[in-house]
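Asks: Please work out how this folds:
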Amino acid sequence: MKYLLSLCFLLSACASTYEVTPAGHTIKTKDDYMEVIEKYSDQVRQYSGFYNTLDFQATLLNSTVAQAQLAQSSMLYQWDEKRFTEEKGKYENRLSKEAEVFLSFYTPERKNDDLFKDTTIWKIFLDVDGRRYEGKAKKLKLQLAEIEGLYPYHNRFYTPYSVIFPVPMRSIEGKPMKMTITGAVGSGVLNFQP
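Replies: The predicted model follows:
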């Protein structure tokens, strides 16, 4: 009986899954954050025999992901209420103007990793609701630890990109989306479910 009570006490102690930021916001734990990232992410890996020719993973930055990232960043950087409100405004503004996807991109030939250049060999498209939008990739200049804090699947062998599409995320979220990356080296399709 004593062991049963000890077990019940131990299990009940593990029941809380929320943390509170210094600004007083209640956020989910890192595991809950990872669930959100995994839900709105997809990955493509292509091989030629044992040789990896193309590898990329991406996360759709919709309202749910933006809110989770806001809470995660608030926890990591211990933002006060003023900073939290400023950052929330930035997220809201971006969601109203454009659709954004974080892309972790790898190809073994360094010269082929040029998504950010005007003369790139790649094209990036977002297909949603019967329409196709062409994306523009921008290389992210953040520290590796910062990027890994928001996208744990990213590592130093991959190049981080922000891909922007000329359509407000607010108008397309909640619909299935397909992001295509295609070029002379290969192509792949990422599927994002609502």
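Asks: all contacts plus neighbour counts: C-alpha atoms, from now on.
Replies: Fine.
Asks: ok, now how distant is the most centrally placed residue in the chain from Arg110?
Replies: Of all residues in the chain, the one closest to the mean position by CA atoms, centre = their mean is Thr59, 3.3 Å from it. Distance, Thr59 to Arg110, by CA to CA, to the nearest Å: 23 Å.
Asks: want to put them side by side, so please do this one too:
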Amino acid sequence: MTGFSKIISISFLLFTTACATNGKNKDTFNQDNFISTIEDHTQKSQKYSGFYNTFNARVTFLNSLVEEALLRKKQNYYQWSEDEFRKQREKIFQEQSTKSKIMLAFFTPERKDNNLDKPTSIWKVYL
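Replies: Below you'll find the predicted structure:
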């Protein structure tokens, strides 16, 4: 075997084995179900002034269904085992028993109006 064919053979071997994955958690995550769950628990508000966007706001209540969907996505991304998933799920549910969480996404193109965190903000958030 010549030097060039050895290099080609080794390169091919490395390329085919480096791209191999075990494929675990393939059936536990469905992107369409994830998006649907998030959208079902999200309220949105948009305001335009003519063609110009004044603001966009999205609020998602992080209840048990949303948290489960988020955990399934993390399980798929990080390739967690079922045991690791159960540990993370238990931790989230313990936290949910003592407090409620929401996720607020807010956008305004006007820099002067981007002051949601200031006491003098023109925006008011009510829970």
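Asks: before we move on, back to that, give me the nearest residue to the residue nearest to the centre of structure 1, chain neighbours excluded.
Replies: Excluding its sequence neighbours, the residue lying closest to Thr59 of structure 1 (CA to CA, 6 or more residues apart in numbering) is Ser41, at 4.2 Å.
Asks: Quick check: the one you found touching Asn62?
Replies: No. The pair Ser41 of structure 1 / Asn62 is not scored as a contact, 11.0 Å apart, by CA atoms under 8 Å.
Asks: contact partners of stretch 113-124 of structure 2?
Replies: Residues outside stretch 113-124 of structure 2 that contact it (CA atoms under 8 Å, 6 or more residues apart in numbering): 107-108.
Asks: how many other residues sit next to Met179 of structure 1?
Replies: Other residues near Met179 of structure 1 come to 23 when the count uses other CA atoms under 10 Å.
Asks: swap in His41 of structure 2?
Replies: Residues near His41 of structure 2, counting by other CA under 10 Å: 14.
Asks: where do the strands sit along structure 1?
Replies: 18-20, 26-28, 41-48, 51-60, 99-106, 122-128, 131-134, 136-139, 159-165, 177-183, 187-192 (DSSP state E).
Asks: What's the average distance for the third one when superposed on structure 2?
Replies: So that's strand 41-48 of structure 1. Following superposition, strand 41-48 of structure 1 is found to deviate from structure 2 by 1.1 Å on average (mean CA distance after the TM-score superposition for structure 1).
Asks: That strand corresponds to what range in structure 2?
Replies: Counting by TM-score structural alignment, strand 41-48 of structure 1 lines up with residues 42-49 of structure 2.
Asks: ok so, going back, how about the residue nearest to the centre of structure 1, what does it touch?
Replies: Shown in contact with Thr59 of structure 1 (CA under 8 Å, 6+ apart): 37-38, 40-42, 101-103.
Asks: What sits closest to Ser187 of structure 1 if chain neighbours are left out?
Replies: Ile181 (5.4 Å).
Asks: Give me the distance between the residue nearest to the centre of structure 1 and Glu35 of structure 1.
Replies: For Thr59 of structure 1, the distance to Glu35 of structure 1 equals 12 Å [CA to CA].
Asks: and the end-to-end length of stretch 51-70 of structure 1?
Replies: Stretch 51-70 of structure 1: ends 38 Å apart by CA to CA.
Asks: likewise stretch 44-57 of structure 2?
Replies: End-to-end distance of stretch 44-57 of structure 2 (CA to CA): 6 Å.
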